[in-house]
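>>> Pasted the sequence and its predicted model underneath.
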Amino acid sequence: MSNREAQRFETVCVSETSDGPVHELVEGRDVPISKTNLVNRTLPHRDRRMVGAWCFVDTYGPDAVITMPGMRVPAHPHIGLQTVSWLLEGTIEHRDSLGSHQMVQPGELNLMTAGHGIAHSEESPQERPPRLHGAQLWVALPEHARHVEPRFEHVVDLPRLRLGDVTVTVIVGELAGEASPARVHSPLVGADLDVAGPAQVPLQVDFEHAVVVTSGQVEVDGELLRPGRLLYLGTGRDRLHVTSASGGRCLLLGGEPFDEEILMWWNFVGRTHEEIVEARERWMGELAGGFAGEQVRFGAVPGFTGAPLAAPALPTSRLRPRGRR
């Protein structure tokens, strides 16, 4: 998914984590990603930039995509991150410059590792279910992995377990002794919780965690959450109490506090002003040159019909560090 916010400012995230449990509500904001599609963005936020290596959280829907055009995010580039696509309802058609072509279905994981550079598109297919509902998340790659070769993984057989009245799907990382086969590059966890009643969810005590509700209502740490809010929980917890009176779904996100500064601008996760400028110039150069020649970094997206997204203009001032809070 592409960052289409009108005000495209750089974000430098630093590891200013709380030492121990906290209870911090983050209000999401509605962001247009196309003329017909809105998402709710809870990360990055002015008050909370990251949770572990998780640096971007968009939720969307449920949208009636039979009577609407559906999702259509044209080809666009990424560096320095992994995209995690997770659906509750509907279908999304993924294409990328590696030649991958995959239909994303509910309960299945699409994990794209950008590394030093990749381009992809996401859209609702012509033949599709009547509703679309899901989440797109980014994981910042640590220094040792951020220049790796790009790759794409589609994982159907994810581990599922029952904890009390909660059905847990481990999307990435490890939870309660179950590990996702998806390849990540820093200690983290991402899990879908289908909450029908009370449960105690075990947590890794040295991770920081957060919860964002995707459907219905879920009570987390005594707080009744609805979609559009993220509850940051800090570190130092070995378990979390969740429940729901009428049923709900949420994402549990966590990870080892990320100890590197990262600079986010548009669809790029880098470290310096010069790196962001160079990535933008390369993408715009490829657009102008038709993705031909030896200097292709991102590449064309085979099968996508339509113009790729042009990068927004850089700010007139130098991209500079900003605090996490």
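Right, received. Where do you want to start?
>>> Could you use CA atoms for every contact and neighbour count after this?
Noted.
>>> Make sure Trp283 is indeed in a helix.
Yes: under DSSP: H, G, I helix; E, B strand; the rest coil, Trp283 sits within a helix.
>>> what sits against it?
With contact set as C-alpha atoms under 8 Å, 6 or more residues apart in numbering, Trp283 has these partners: 77, 297-298, 311.
>>> close enough to count as contact, Met284 and Ala311?
Yes: using C-alpha atoms under 8 Å, Met284 is in contact with Ala311, at 6.9 Å.
>>> hold the first one in mind and look at this next one:
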Amino acid sequence: MSNVETSPVELNCGPGGGSAQWQILAGREVPLGGPRAMAVRRTLPHRERSFIGAWCFVDHYGPDDVAATGGMDVAPHPHIGLQTVSWLFEGEIEHRDSGGVHGLVRPGEVNLMTGGAGICHSEVSTPETRVLHGAQLWVALPFQSRDAPRNFAHFAPEPIALTTSSGAARALVFLGDLAGTSSPVSTYTPLLGAQLDLEPGTSLTLDIRTDFEHAVLLDTGSLTLDDIDLAPADLACHDAGQDRIMLTAGVDGARLLLLGGTPFEEEIVMWWNFVARSHEEIAQARQEWEQHSDRFGAVEGYVAREDELDRLPAPALPGGRLRPRGRLGRT
């Protein structure tokens, strides 16, 4: 997915962020698409936090009535220095990329695309989709892997039952390890990604890795996390050191994403769809995209809607150098 803001925030992200307690981040609405843009709720990056492990970007969207919003139609756009992770709750999205991959994003199935040295892709909700509801996530690549080759992985995890003190819960582990199950999808830093579904009134104590930072994104329902009540679309973040979390679903149950990873100790500059280490790297990538460089390749088979562009142009760089952003705010 692209960051389609016309004036994207310039970020120089430092490691970690947050306190010893849960840090609750509320999303800001960002339009995605053309004239009938659907809205996404963006919680990362945030002025108060840059990362959860190497997770550096969290968009949550829907449920959206496609007939009213026009659905998703994101024309070919570039990425460097990151992996994109697509996860759906409802609907279906057609993915095409310059690595030659043409596939579908479906509920309960993860698609992970690596765009290290350079890739471009498009995302379009299918004609059969009536409701679109999901999350789009980015993972920053570490310095030694920032120029990794284009790649794509798909995985449909089997649901596993979780041990609860009351009620019932299940998990779909799409990245990393949780509750005795593992995903075969490889990443460049240790990560966790899982969907958890709790029936009404369920209480669950979940053992987690103490060397991981963790975040809980509440999708639907109501949830108490340890002793904190979350609202839908809240992202609750915690630094490394905690060995378990307590989850209690409300009367209508809860569906959530659990994200985690070892603290990302590097600084990155993130602007538009690029993750890099300097202003110069960002400027070079932008120039090469605008010049239709072979660095990003081309997406075959994407058909733009009437009066829409067949590829997204890069926004103008801000005046002067990209400004740094420190651990908890601008510097």
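That came through fine. Everything quoted here is computed from the prediction, not taken from an experiment.
>>> Quick check: TM-score for this pair?
Here the TM-score for the pair of chains, by TM-score structural alignment, normalised by the length of the first structure, is 0.93; 315 aligned residues with a C-alpha RMSD of 1.5 Å.
>>> how far is the helix or strand that Gly134 of the first structure is a member of from where the chain is centred?
Gly134 of the first structure belongs to strand 131-140 when assigned by DSSP states H and E. Relative to its chain's centre, strand 131-140 of the first structure lies at 6 Å (C-alpha atoms, centre = their mean, to the nearest Å).
>>> how far apart are that strand and its match in the second structure?
Comparison of strand 131-140 of the first structure with the second structure after fitting gives an average deviation of 0.5 Å (mean C-alpha distance after the TM-score superposition for the first structure).
>>> From the rest of the structure, what touches that strand?
Against strand 131-140 of the first structure from outside (C-alpha under 8 Å, 6+ apart): 1, 53-66, 70, 80-91, 214, 262, 269.
>>> what's the spacing between Pro321 of the first structure and Leu81 of the first structure?
With distances taken as C-alpha to C-alpha, to the nearest Å, Pro321 of the first structure is found 19 Å from Leu81 of the first structure.
>>> oh sorry, the question was meant for Glu223 of the first structure
31 Å.
>>> For those two, work out which one has more neighbours and name it.
Leu81 (29 against 12; other C-alpha atoms under 10 Å).
>>> What's the match for that one in the second structure?
Aligning on TM-score structural alignment places Leu81 of the first structure opposite Leu82 in the second structure.
>>> Surely that match touches Leu112?
No: using C-alpha under 8 Å, Leu82 of the second structure is not in contact with Leu112; the gap is 10.4 Å.
>>> Give me the helices and strands touching the longest strand anywhere in the second structure, please.
With DSSP state E setting the assignment, residue counts place strand 244-261 as the longest strand in the second structure. If you count contacts as 3 or more C-alpha pairs under 8 Å, 6 or more residues apart in numbering; DSSP states H and E, strand 244-261 of the second structure packs onto strand 55-65, strand 191-198, strand 203-207, strand 213-225.
>>> looking at those, which is closest to Val173 of the second structure?
Smallest distance to Val173 of the second structure across these (C-alpha to C-alpha): 4.3 Å, for strand 191-198.
>>> Could you give the residue range in the first structure aligned to the closest one?
Going by TM-score structural alignment: strand 191-198 of the second structure matches residues 188-195.
>>> and that stretch, how far out from the chain's middle?
13 Å.
>>> can you check stretch 283-297 of the second structure too?
23 Å.
>>> What residues sit buried inside it?
Residues of stretch 283-297 of the second structure classed as buried by neighbour count (16 or more other C-alpha atoms under 10 Å): 283, 285-286, 289, 296-297.
>>> cool, and stretch 57-64 of the first structure?
Using 16+ other C-alpha under 10 Å as the test for burial, stretch 57-64 of the first structure gives 57-63.
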